[in-house]
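1. Generate coordinates for the sequence data below:
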Amino acid sequence: MMKFRLLQAHEPLPMELLLEADPSERLVRAYCAAGWCMIAEREGSVIGVYVLLALSNTTVEIKNLVVAESFRSRGYGRQFLQRALTEAMHRGFQFVEIGTGNSSLDQLALYQKCGFRIHAIDSDFFKRNYPEPIFENGIECRDMIRLRYTVSS
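-> Sure, this is the predicted structure:
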């Protein structure tokens, strides 16, 4: 059985997992320190993580969401996303935003299937914020696609 819990301040970040979704340790540490880092555990092992960061009184962003490689393609990503939306609703947020690269085709499909709509495009975000080029699915990751979900009460 899988359970989610808030990572406590004294616990180390599951950095290896977090860096799979965001290769900048500096950025990961910054938003984890300012947000809520939720880990998913199964039989005592961390199988995934997501991080929520308040952008305003009404909007929270999912800054990182990753499933351990050995648990991928089994529906856990959707479960994590649904859990993050539930958490946002319980914390009183109206909107949940998530950003992903233009080359993250599977993530773009998943987010839209879960009710997110494309909200904005931050052109050349990855070129500005990461020193090394990022490639995924044979496509250079240049632009941040920002999606938004409206929480229903």
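2. all contacts plus neighbour counts: C-alpha atoms, from now on.
-> Will do.
3. For the protein, identify the residue most remote from the centre.
-> No residue in the chain sits farther from the centre than Glu43, which is 22.9 Å out by C-alpha atoms, centre = their mean.
4. For that residue, which non-adjacent residue is spatially closest?
-> The spatial neighbour of Glu43 that comes closest, neighbours along the chain excluded (C-alpha to C-alpha, 6 or more residues apart in numbering), is Met1 at 7.1 Å.
5. now the other sequence, so there's something to compare against:
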Amino acid sequence: MNLEIGKLGHTEKAPMDLLFKADPSIEMIEKYLYSGECYLAKMNDEVVGVFVLMPNNPQEMELKNISIVDQYQGQGIGKEIIKYVMRISKMEGYEYLVVKTADTSADTIKYYEKMKFEHYFVAKGHFLKYYNQPIIENGNQAIDQVAMRRKL
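-> So this is what the prediction gives:
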């Protein structure tokens, strides 16, 4: 796989449509784009994925949003991105990588468990408090946010 990962260039715009696939709140996306660092994953100069990193504190780096273009899903790009994020986070002195997802995201939770992330905490009512519209996933409304972390 010829995957190139790098920070969003100063002249590049964040691929909002791709970020929006992973987080349906433009307001939330804009907040963490402002506070964090946006990265693009490209193959042959084509954007195939995007993610945003933001430190929570001196020990924790959080992967705020990760999204892969539909036609490239299931090809190991997400796994390569997470390995890249773990490597650079460790090099920058962080001890943990944190990911958060909806309580309705069973497949995503299983994926992170497979990547050796452990359950960290649950933010009760997160999606009711911070999102104006209900988020429906797998036929259920997302209510709680599940945080998971992995030691680097």
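6. in terms of contact, does the residue nearest to Glu43 of the first structure touch Gly44 like I think?
-> No - Met1 of the first structure is not in contact with Gly44 according to C-alpha atoms under 8 Å; the separation is 10.0 Å.
7. hey, which strand is longest across the second structure?
-> Counting by DSSP state E, the longest strand found in the second structure is strand 46-57.
8. Contacts for that strand, please.
-> With C-alpha atoms under 8 Å, 6 or more residues apart in numbering as the test, strand 46-57 of the second structure has contacts from 15, 18-19, 32-33, 35-42, 61-69, 72, 77.
9. quick one: it to the first structure mean distance?
-> Compared with the first structure after fitting, strand 46-57 of the second structure has a mean deviation of 0.7 Å; criterion: mean C-alpha distance after the TM-score superposition for the first structure.
10. the more surrounded of Met1 and Gly44 of the first structure?
-> Gly44 (9 against 5; other C-alpha atoms under 10 Å).
11. dump the residue contacts of the more buried one.
-> Gly44 of the first structure sits next to no residue when contact means C-alpha under 8 Å, 6+ apart.
12. what's the matching residue for it over in the second structure?
-> In the second structure, the residue paired with Gly44 of the first structure according to TM-score structural alignment is Asp45.
13. Show me what the helix or strand containing Val60 of the first structure packs onto, helices and strands only.
-> Val60 of the first structure belongs to strand 59-67 when assigned by DSSP states H and E. On a contact count with 3 or more C-alpha pairs under 8 Å, 6 or more residues apart in numbering; DSSP states H and E, strand 59-67 of the first structure meets helix 15-21, strand 45-54, helix 76-90, strand 95-101.
14. List of residues touching the longest one?
-> Here helix 76-90 of the first structure makes contact (C-alpha under 8 Å, 6+ apart) with 49-50, 52, 60, 62, 65-67, 94, 96, 110, 114, 151-153.
15. farthest pair in the residues you listed?
-> Within those, Val67 and Ser153 form the most distant pair, 27.7 Å apart (C-alpha to C-alpha).
16. Around the closest residue to Cys38 of the second structure other than its chain neighbours, how many other residues sit close by?
-> Take Cys38 of the second structure and drop its neighbours on the chain: the residue closest to it by C-alpha to C-alpha, 6+ apart is Val52, 4.4 Å away. Val52 of the second structure: 24 surrounding residues under other C-alpha under 10 Å.
17. Ok, Lys110 of the second structure next?
-> For Lys110 of the second structure, using other C-alpha under 10 Å, the count is 12.
18. gap between it and Thr104 of the second structure?
-> The spacing between Lys110 of the second structure and Thr104 of the second structure, counted by C-alpha to C-alpha, to the nearest Å, is 12 Å.
19. if we can go back for a sec, need the helices and strands packed on strand 59-67 of the first structure in a markdown table (columns: distance to Leu6 of the first structure).
-> Formatted as a markdown table, these follow (distance: least, C-alpha to C-alpha, whole Å):
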| stretch | distance to Leu6 of the first structure |
| --- | --- |
| helix 15-21 | 15 |
| strand 45-54 | 10 |
| helix 76-90 | 11 |
| strand 95-101 | 18 |
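20. All set, thanks.
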